[in-house]
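Q: fold the following and give me the result.
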Amino acid sequence: MKKRLLASTMLCLTAGAALAQEPVKIGFITTLVGPAGYLGQDVRDGFLLAAGSDPALGGIPVEILIEDDALKPANGRQAAERFLNDEGIRLITGVVFSNIASAVVPEVVDSGAIFVSPNAGPSEFAGADCHENYFVMSWLTDTMQGSAGMNAKRLGYKRAVVVAPNYQAGKDAIAGFTRYFDGEIVAELFTPLGHAEFSNEIAQIRSVAPDVVFQFQPGASGIAFLKQYAQAGLDIPLVVSEPSLDHAILKAVGDAAVGVQVSGAWNADLPFPVNAEFVKTFVDTYGRMPTMYAAQGYDTAQAIGAALKAVGGSLDDTAAFRAAMLRADFDSVRGNFSFGPNQHPVQDWYAIGIEKKADGTLDLVTGEKLAEGLGDPFAADCKLPPAE
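A: From the prediction side, this is the model:
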């Protein structure tokens, strides 16, 4: 009887061990060092905040492996290859910059794995070359910068100079602004990625004397541009999207941001309970205000969690995971959120102003809605099979 009881106990213990779920490995490739490092740090920290101290997404235990691409496409590609071939990872996220995405995304989706972008949204993967294993949680670059074009049109400007880095996202930025701006582009000025000295561009702006300047310079380049623009004493209005003036840039440039018109899909003051809780928890955890990069990292984790929960934590059936992702069954910090036909966001866009608070500090304050439920212009060219 004693032996039988012991055998029964051992069977129960074995069954319990079999039921214990192995963590789902998630490969996280992002930019953590250099002048643009805070972008990747915020994406990472937003993602990890959603996963919690005992990492789980949608109740499914996860193991998050993080690699720094150092803003080098070759590093990103090598990290993806290690994740796919050495770690057997089938789900990769984290990428911030479009040039890194261009190197990483084909490696991932061609292997049959899934890529979920928390930030980079180049046009090259949004239209005819879209892929069923590729999702974007942030925005299409064209549409993000298009919101600045909408804002410039709303404000009545007619002649614009546009300034952007000379890589895919910069080209998409100018195309997007132009698409939604009902006016004349009098000069296009392209700079190297990571540019820090803008005296030549500012001199050209002064000579052309437009009604408005649109600039897309994310991270430290955005800080340098705004400071130098203010120091030059130009009184030509600036219209930008949020990557060029987020909470981190605002803190760094101070009064140089006064008067700049901003636009974006997220802000810390959006009146959604999940957003208020996210901002509070992020500040309490990390001791700083989140940027839109942190918000997108958080949403990315929540979306992945909802999909993992729906498939019981298994990535064996990519079609089932895809169908679960497309339901977008989570509460976004941005409010309205769904996926379009090309698995890019359909969401609302807002005008955002700079206001000085009672204590003298500056804040990004959401104004009127520029667009509601807006997708992107490339979705019609994407022909994906229907989700099962």
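Q: could you use CA atoms for every contact and neighbour count after this?
A: Will do.
Q: and the strands in the stretch 51-200 of the chain?
A: For the stretch 51-200 of the chain, strands defined by DSSP state E, counting those that start in this stretch occupy the ranges 56-57, 60-68, 91-93, 114-117, 134-136, 159-165, 184-191.
Q: tell me which residues in the second one are buried?
A: If I follow you right, that is strand 60-68. Residues of strand 60-68 classed as buried by neighbour count (16 or more other C-alpha atoms under 10 Å): 60, 61, 62, 64, 66, 67, 68.
Q: now render the residues you listed as a markdown table, adding distance to residue 295.
A: Formatted as a markdown table, the buried residues of strand 60-68 follow (distance: C-alpha to C-alpha, whole Å):
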| residue | distance to residue 295 |
| --- | --- |
| 60 | 21 |
| 61 | 22 |
| 62 | 20 |
| 64 | 18 |
| 66 | 18 |
| 67 | 20 |
| 68 | 20 |
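Q: and for comparison, fold this next one:
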Amino acid sequence: MSELASAPPSHPLSIVLAGGGTGGHIEPMLALADALRRRPGADLRITCLGTERGMETRLVPARGYDLRLIPPVPLPRKPTVDLLRVPGRVRRAVAQTRALLDELEADVVVGFGGYVALPAYLAARRAGVPIVVHEQNALPGLANRIGARLAARVAVTTPGTPLHAGVHVGMPLRVAIGSLDRAAMRAEARTAFGLEADRPTLLVFGGSQGAATLNRAAVGAAGALSEAGIQVLHARGPKNTDVEVPPRTGSAPYVVVDYLERMDLAYAAADLALCRSGAVTVAELSAVGLPGVFVPLPIGNGEQRRNALPVVEAGGGLLVEDADLTPGWIAEHVVPLLTDPEALAGYARHAAAAGAPDADERLADMVLDVATGTGVER
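A: As a prediction, this is how the structure comes out:
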């Protein structure tokens, strides 16, 4: 643990976190904030930066943190007329963020990428405030590629991430996930979802809104799964009301829910997950030792496939392209794995070995070292 004795005694250590926009930026930001707040004897002032259009307007206050809003700076992926407006937007956002950092007497700025991070990095550079960058994805975005060149320290989730001076720390996760004992909670979790105690269990989810490809394939394979004695917990997404509980052809239950409020219980109930491979999802499954069948989102720059590859190559999961996921593929690949306890246990061990459940504490050490001036050198 980092010592706080060198922090200036005149005011609380002021830590500014920039991670708004999507859950992939917000969740690790809040996990770090929680880890910092848990430090005994720490006199810290934690402020989160966001925009009025992001999920942070709901999630950050709900977790008890101060949220300050700054103008977003969307960066077009392709050359368009909108690209000409970017310099002016950046100047205005940087000026407002610089004023905010001065007001907060910031000792460090921690960025997680995205629309909020770029002006925070540039404003911190102008204000002489040290920067820490955390990259969630195996393929970094533009904001973090710029921020890494300005930062005192750079942390990455995935080993080998192509980011300047990146150090592997893993993905900061909520304590409920990072400290989860799946075996100890299995009976409680299966009872909570109406599942049977001793059947192999498949968890299907496609993120907070669900995923049509996963929904169709899983429901289509329901017969093969149930007849093999495999029960299913399927989060369809709150808008996908057309996904109904399929007729039971075997003895095993197939439970459909709109949304999983308690991912820790869902992970504890499962023996295998069928899911997308966003950075947070991959990190959570690895941290709790739950093997996954990863189905990368077929749009974007390929980062979801890259996120899953280290775990898959370590033997902790399978990878299937979105276009190849069918009921027949599940019957051919998932059913044999879930009905082979020895093979499944091996996948679980390899998944756990690839995880980093203490990433929140490791990143907190890094941030406090930089904030107090003991870890600014690379």
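Q: can you give me the TM-score here?
A: The TM-score (TM-score structural alignment, normalised by the length of structure 2) is 0.36; 193 aligned residues with a C-alpha RMSD of 5.6 Å.
Q: quick one on the thing from earlier: kindly reformat the strands of the stretch 51-200 of structure 1 as CSV containing distance to residue 231 of structure 1.
A: Converted to CSV, these look like this (distance: least, C-alpha to C-alpha, whole Å):
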stretch, distance to residue 231 of structure 1
strand 56-57, 47
strand 60-68, 34
strand 91-93, 39
strand 114-117, 36
strand 134-136, 37
strand 159-165, 18
strand 184-191, 19
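Q: closest one to residue 25 of structure 1 among those strands?
A: Among the strands of the stretch 51-200 of structure 1, strand 60-68 comes nearest to residue 25 of structure 1, with 4.7 Å by C-alpha to C-alpha.
Q: relative to residue 51 of structure 1, how far out is residue 306 of structure 1?
A: Going from residue 306 of structure 1 to residue 51 of structure 1 by C-alpha to C-alpha, to the nearest Å gives 12 Å.
Q: quick check: neighbours shared by these two?
A: Jointly contacting residue 306 of structure 1 and residue 51 under the rule C-alpha atoms under 8 Å, 6 or more residues apart in numbering are residue 57.
Q: just to revisit the earlier point, of the buried residues of strand 60-68 of structure 1, closest to residue 179 of structure 1?
A: Among the buried residues of strand 60-68 of structure 1, and counting by C-alpha to C-alpha, the member closest to residue 179 of structure 1 is residue 68, at 34.1 Å.
Q: from residue 213 of structure 2, how far out is the nearest residue to residue 257 of structure 2 once chain neighbours are set aside?
A: Using C-alpha to C-alpha, 6 or more residues apart in numbering and skipping the chain neighbours, the partner closest in space to residue 257 of structure 2 is residue 235 (4.9 Å). As defined by C-alpha to C-alpha, residue 235 of structure 2 lies at a distance of 13 Å from residue 213 of structure 2.
Q: what number of residues lie near the residue nearest to residue 257 of structure 2?
A: The local packing of residue 235 of structure 2 (other C-alpha atoms under 10 Å) involves 25 other residues.
Q: in this structure it contacts residue 256, no?
A: Yes - at 5.9 Å, residue 235 of structure 2 counts as touching residue 256 under the criterion of C-alpha atoms under 8 Å.
Q: give me the neighbour count for residue 76 of structure 1.
A: So residue 76 of structure 1, with other C-alpha under 10 Å, has 26 neighbours.
Q: quick revisit: now do the residue nearest to residue 257 of structure 2 against residue 282 of structure 2, distance only.
A: The gap separating residue 235 of structure 2 from residue 282 of structure 2 is 17 Å, by C-alpha to C-alpha.
Q: what of residue 32 of structure 2?
A: 18 Å.
Q: can you get me a residue count around the closest residue to residue 77 of structure 1 other than its chain neighbours?
A: In this structure, residue 77 of structure 1 finds its nearest non-sequential neighbour in residue 104, 5.0 Å apart by C-alpha to C-alpha, 6+ apart. The number of residues packed near residue 104 of structure 1 is 25, by other C-alpha under 10 Å.
Q: could you do residue 160 of structure 1 as well?
A: 28.
Q: hang on, it packs against residue 184?
A: Yes - using C-alpha under 8 Å, residue 160 of structure 1 is in contact with residue 184, at 6.3 Å.
Q: what about residue 23 of structure 2, neighbour count?
A: Using other C-alpha under 10 Å, residue 23 of structure 2 has 16 other residues around it.
Q: closest to residue 353 of structure 1 out of the strands of the stretch 51-200 of structure 1?
A: strand 159-165 (19.5 Å).
Q: can you name every helix or strand that the closest one contacts?
A: Strand 159-165 of structure 1 is packed against helix 168-180, strand 184-191, strand 212-215, with contacts defined by 3 or more C-alpha pairs under 8 Å, 6 or more residues apart in numbering; DSSP states H and E.
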